[in-house]
Each structure stands twice: as C-alpha cells, then as structure tokens.
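1. let me see the structure of the following:
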Amino acid sequence: MILAAADGDPCAVEAMAARRAAGLPLELVVGWAEFGGRRIVVEPGVFVPRRRTEFLVEQALALAPDASVVVDLCCGSGAVGAALAAALGGVDLYAADIDPAAVRCARRNVESLGGHVHQGDLFDALPARLRGRVDILAANVPYVPSDEIALLPAEARDHEPRVALDGGTDGLDVLRRVAARAPAWLAPNGRLLIETSPHQTPGALTALTDAGLHSELAVCEDRPARVVIGTRRVGGGG
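-> Here you go, the predicted model:
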C-alpha cells in the first residue's frame, strides 16, 4: 500500500515508512481505507473504518433493499453511508458526526455520491424533515467502556479520537441515546442497525426493545461482528 500511495517516489516511501514505524495506522499513512469495495479517504484524527463493520452494511442491504432514505449517525469518515449509497443507488443520504474533523473527512467521501453531511450531536444534527422517513438508520456508535480505552491497541488508543471510541461506563451510553430517539425518525418498518460486542449484546437488545422497537441480533463469526437491529413496526414506535 505504501509503495502504491507514494507513486514510486523514494522520498515519499521513506517518509511514509517512517510514519508507519512510529505507530501511525497504515490507513492514515496512505490516506485511505478499503471498505465495502471502495477507497474511503481517512485523515489523522478520524476513526479508521473497520472491515468487520461491512457486516452492518450487508445486513442493512439485505433487510431494506429498496431503501430511499439512509442516515449514517456517528459517521466518522462516512464509510458506512458511502457504502450503502453506492450499493443502493439514488438514495437520499445524510451523515452526521459531532467531531468537526470527522465531518470534514466524511464530506470527501459522501458528497460525491450526492449525500449531505451535518455536524452536531446525533439526531440534533439532522434536518427535521427526516422525522418518520428514515428507512435505514446506521449508527456505528462508540462502544468501548471508558475504563477499557487504555487497553486498546496503540494504533486506536493513540491515533483515533476518544469521542469515536468511548461509550461510557458500560459502553452503551450512546447506543441508549440513539435507541431512545430512533423510533421518531424511522419510517414504518424502518431499521436501526448498531454494531456491538458480545458482552454488550443483551444490554443493547434491551435498549432497542425498551424504545419500542422489535429487536434482533445478527452475527458473523468469521470477521467477527455483531449487529443489533431494531425495526419500527407499522403502527408502533412513536
């Protein structure tokens, strides 16, 4: 990847190799990450999309192949939203993040697909006209418990923003906030999809159920990945 990114320039190769040796994630060294068959621009200070999160995209596409309105909350680089928009074609895509650096990066990945990127705290960043219209609400929320941040690999701990990692005491703080407000934004039979960890799965499913959503779990053992899915059934969920 470094040789390709440096375009054969020996000086650039040396500089990139030095940055990598100093611990910078490879994706940040070369300026992109592969996700969903696309090159996603990533920049220093922005969360690097994980390949396991492709499972969330796959689940969304399988459950809502005719989606017309897609929202990518906690979007980071916008990888999830970009992958969904590219696969679905012709959708109204909205992405949002509280971090200005993430918003700047997401615009580079999303606007070329006709998407819109907003800065703000979760749903507060979205246009009010989307309430009750969202077919796919993908939220790759931070879910690392606060006291486990120090245990993460150095590449994540030292080079990715804490706001993209820290999920509070039990790692579910942001997930609960998203679940509580999601029904008001979902279209009838709209889906909320959130990646989570094995030990957080019961609490995540409970949060979706408590919000009035029909909750279920999808698991991919190979990557590994777990996605909790909440559906706003017709006639319910506010």
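2. only C-alpha atoms from now on, for both contacts and neighbour counts.
-> Noted.
3. can you pull out the strands in the protein?
-> Residue ranges of the strands in the chain, as given by DSSP state E, are 32-35, 38-41, 69-73, 92-97, 116-119, 134-139, 186-196, 214-220, 225-231.
4. let's have those in TSV, adding mean neighbour count.
-> Listed next are those as TSV, based on neighbours: other Cα atoms under 10 Å:
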stretch	mean neighbour count
strand 32-35	19
strand 38-41	19
strand 69-73	26
strand 92-97	26
strand 116-119	21
strand 134-139	26
strand 186-196	25
strand 214-220	16
strand 225-231	24
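5. make a markdown table out of these and add distance to Ser146.
-> As requested, the strands of the chain are arranged in a markdown table below (distance: least, Cα to Cα, whole Å):
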| stretch | distance to Ser146 |
| --- | --- |
| strand 32-35 | 26 |
| strand 38-41 | 28 |
| strand 69-73 | 20 |
| strand 92-97 | 20 |
| strand 116-119 | 24 |
| strand 134-139 | 19 |
| strand 186-196 | 15 |
| strand 214-220 | 24 |
| strand 225-231 | 20 |
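6. next, the distance between the ends of stretch 3-19.
-> 14 Å (Cα to Cα, to the nearest Å).
7. any buried residues in it, and which?
-> Using 16 or more other Cα atoms under 10 Å as the test for burial, stretch 3-19 gives Ala6, Val13, Met16, Ala17, Arg19.
8. residues making contact with it?
-> Outside of stretch 3-19, the residues within contact range by Cα atoms under 8 Å, 6 or more residues apart in numbering are Ile2, Val29, Val30.
9. want to put them side by side, so please do this one too:
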Amino acid sequence: MSTADAVAARLRAAGSVFAEDEAALLLAEASSPEALEDLVRRRVGGEPLETILGWAEFCGLRVRTAPRVFVPRRRTELLARRAAALLPAGGVAVDLCCGTGAVAMVIAALASPGVLHAADLDPAAVACARRNLEPLGGVVTEGDLFDALPEDLRGRIDVLAVNAPYVPTDAIATMPPEARDHEARMALDGGTDGLDLHRRIAAAAPEWLAPGGAVLIETGRTQAGWTAVLLSSAGLEVEVDSDDEVDGTVAIGRRSA
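-> As a prediction, the model looks like this:
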C-alpha cells in the first residue's frame, strides 16, 4: 500500500468523506515523514483540515487560517459574491464579524473598493484577518459589531457584509466536532434562536449605510424569513437570495437612495 493510500485509509476510518483528496493535501504540505505523521494525527483527532494546512480555498482564493478562528465555509461564497456585485467602483465596503477576512478578500478581488474595512470581536480572528487583508490595503479593527468601526464610516458604507454567528445555542452540540471543538464558541453561538446578533445588526445598520447602501447578512434557510423581517422593520427594502449549489442564503436590506 502506498503512503497516500495508507493516509487515506486512516482518514477514512476517522470519518473523512474526502479521504483521498485530504491525503493528497497533507502529503503536499508535509516536509518529512515525521511532519506527515503529525498532520495526519491532528486530522484524525478532528482538527479542521484548513487549520492544519494553514489556508482555506474560498471563491478561488487562498485564505490564511489560524487555530480557533472560524473557517470560511463554501456557503458563504454567496455572501461574498453578492457583496462584491453590489459595491460601486471606489465604494466603501465593510466585512463585519469577519473571521479570517475571507469575504473582504473576495470583495477586494472582484470589485474596486475605495475603502475596505473589516472587524471582529475575537482578537485571534483580527490578527488572522490582518494577515490576509493588510497586503490588500484593508484595515481590520477589534470590537463588538459597530463599536469596532471608525466613526467616520457612519452613513458612508455602500456594502456591509455580515457573517455573524447564527447557530442556535442548543444546536451547537449537534455540529461536527471539527467546528464545535476547534472553533471559538463566539463564532458559532447566535443565541436561543440564532438571531441575537441579527437583531442588533439590523437595528443599527441603517445609520451606517450610505444612501442606496446595502447590508447583506448570511442566515439559515429556516431563519431567513425572520432575518428579513428584522431588516424590513428597520426601514430597509429587503430581498432574500439562496444558492442551492453552495447551500447559502443571504438576506439583503437596502437603504433608500
């Protein structure tokens, strides 16, 4: 049995659905047999592959990751693509609850932001996002939602992209171990119904948006209607967009021009 087959067999036995693909990535990353054994041991132990590799693929980009920092999911590609599409050339874009800063990276790659800002409450996420975004001219700050943003952005944001935690507290125990055991709880827990942060964001977003600006919030399929109601109650024009291919759902609220 080849080394690749042996690694794939160990990963498959540990529950990996894409064992051969993961084995190839780990083999490419390892600098020695000892290093490979360490990587495989960590993956068999449930650590996210992206954290082990130190990067995640997202919308065709390689995003740096870090231990305990929320790993960008494929479903969030819908949020990133829609945000980039809505940003006017030279506009102001903000990635709130940014994690690694993956959404802001896509906005930088697909649009032409004049100002690119990202923020998160988790210091580890802020440090990771800075590594990803500062080379692109982005600014990353630490704080609780809008408290993290510079005051001069109030009323100027053209696109506010948000992937705030929206998993109901009681549902965290049912998540895969690689998420619930290896990512910060603050990056997952959305409160009793998963909408605690959506309520706060919807209530405050209008005063931060520029005329005609939009806030985009990733949400769950079963929660999308409620997220939309929150945005509508804040006086925004609302639509909900879903993409079955990536299993993503985004509620979008627009301020009148």
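10. for the most centrally placed residue in structure 1, give its distance to Ala21 of structure 1.
-> Central residue of structure 1 (Cα atoms, centre = their mean): Asn140, 3.5 Å from the mean position. Shown here: Asn140 of structure 1 relative to Ala21 of structure 1, a distance of 29 Å by Cα to Cα.
11. which residue, other than its chain neighbours, is closest to Glu155 of structure 1?
-> Spatial nearest neighbour of Glu155 of structure 1, excluding adjacent residues (Cα to Cα, 6 or more residues apart in numbering): Pro25 at 5.7 Å.
12. in structure 1, which spans are helices?
-> All helices of structure 1, identified by DSSP state H, fall at 2-6, 10-21, 26-30, 54-63, 79-88, 100-110, 154-159, 173-185, 201-210.
13. quick one, which of the ones you listed is packed in tightest?
-> Here the criterion is mean neighbour count by mean count of other Cα atoms under 10 Å, and of these the winner is helix 79-88, at a mean of 24.
14. chain neighbours aside, what residue packs nearest to Ser215 of structure 1?
-> Counting by Cα to Cα, 6+ apart, Ser215 of structure 1 lies nearest to Gly230, which is 4.5 Å off, once chain neighbours are set aside.
15. what residue in structure 2 is paired with the residue nearest to Glu155 of structure 1?
-> In structure 2, the residue paired with Pro25 of structure 1 is Pro48, using TM-score structural alignment.
16. before we move on, the earlier item: among the strands of structure 1, which is nearest Pro145 of structure 1?
-> When the strands of structure 1 are compared by Cα to Cα, strand 186-196 sits nearest Pro145 of structure 1, at 11.6 Å.
17. thinking again about what came up before, adding distance to Gly115 of structure 1, write the buried residues of stretch 3-19 of structure 1 out as JSON lines.
-> Below are the buried residues of stretch 3-19 of structure 1 laid out as JSON lines (distance: Cα to Cα, whole Å):
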{"residue": "Ala6", "distance to Gly115 of structure 1": "30"}
{"residue": "Val13", "distance to Gly115 of structure 1": "34"}
{"residue": "Met16", "distance to Gly115 of structure 1": "31"}
{"residue": "Ala17", "distance to Gly115 of structure 1": "34"}
{"residue": "Arg19", "distance to Gly115 of structure 1": "32"}
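18. now whichever residue in structure 2 pairs up with Gly36 of structure 1: closest residue in space that isn't a chain neighbour?
-> The equivalent of Gly36 of structure 1 in structure 2 is Cys59 (alignment by TM-score structural alignment). Distances taken as Cα to Cα, 6+ apart put Glu77 closest to Cys59 of structure 2, at 6.1 Å, once the chain neighbours are dropped.
19. related to what we said a few turns ago, now, which of the buried residues of stretch 3-19 of structure 1 sits nearest Val41 of structure 1?
-> Here the nearest of the buried residues of stretch 3-19 of structure 1 to Val41 of structure 1, counting by Cα to Cα, is Ala6; it sits at 15.4 Å.
20. quick one: the closest one from Val30 of structure 1, how far?
-> Distance from Ala6 of structure 1 to Val30 of structure 1, by Cα to Cα: 8 Å.
21. and Val178 of structure 1, by the same measure?
-> Taken as Cα to Cα, the span from Val178 of structure 1 to Val30 of structure 1 is 33 Å.
22. tell me how many other residues surround the match of Gly36 of structure 1.
-> 18 (other Cα atoms under 10 Å).
23. hmm, back to that, so who does the residue nearest to the centre of structure 1 touch?
-> Counting by Cα under 8 Å, 6+ apart, Asn140 of structure 1 touches Asp72, Leu73, Cys74, Cys75, Ile194, Glu195.
24. if I look at the aligned residue in structure 2 for it, how far off is Val106 of structure 2?
-> With the correspondence set by TM-score structural alignment, Asn140 of structure 1 lines up against Asn163 in structure 2. Between Asn163 of structure 2 and Val106 of structure 2 the computed distance is 14 Å (Cα to Cα).
25. now swap in Gly137 of structure 2 and tell me
-> Applying Cα to Cα to Gly137 of structure 2 and Val106 of structure 2 gives a distance of 13 Å.
26. Thr76 of structure 2 too?
-> Using Cα to Cα, we find Thr76 of structure 2 at a distance of 11 Å from Val106 of structure 2.
27. ends of stretch 136-155 of structure 2, how far apart?
-> By Cα to Cα, the extent of stretch 136-155 of structure 2 from end to end equals 24 Å.
28. now it: buried residues?
-> Applying a neighbour-count criterion of 16+ other Cα under 10 Å, one finds Gly138, Val139, Val140, Thr141, Glu142, Leu145, Phe146, Ala148, Leu149, Leu153 buried in stretch 136-155 of structure 2.
29. what residues does the fifth one make contact with?
-> Right, Glu142 of structure 2. Shown in contact with Glu142 of structure 2 (Cα under 8 Å, 6+ apart): Ala119, Asp120, Leu121, Asp122, Pro123, Val126, Ala148.
30. so what does the first one match up with in structure 1?
-> If you follow Ala119 of structure 2 across to structure 1 using TM-score structural alignment, you land on Ala96.
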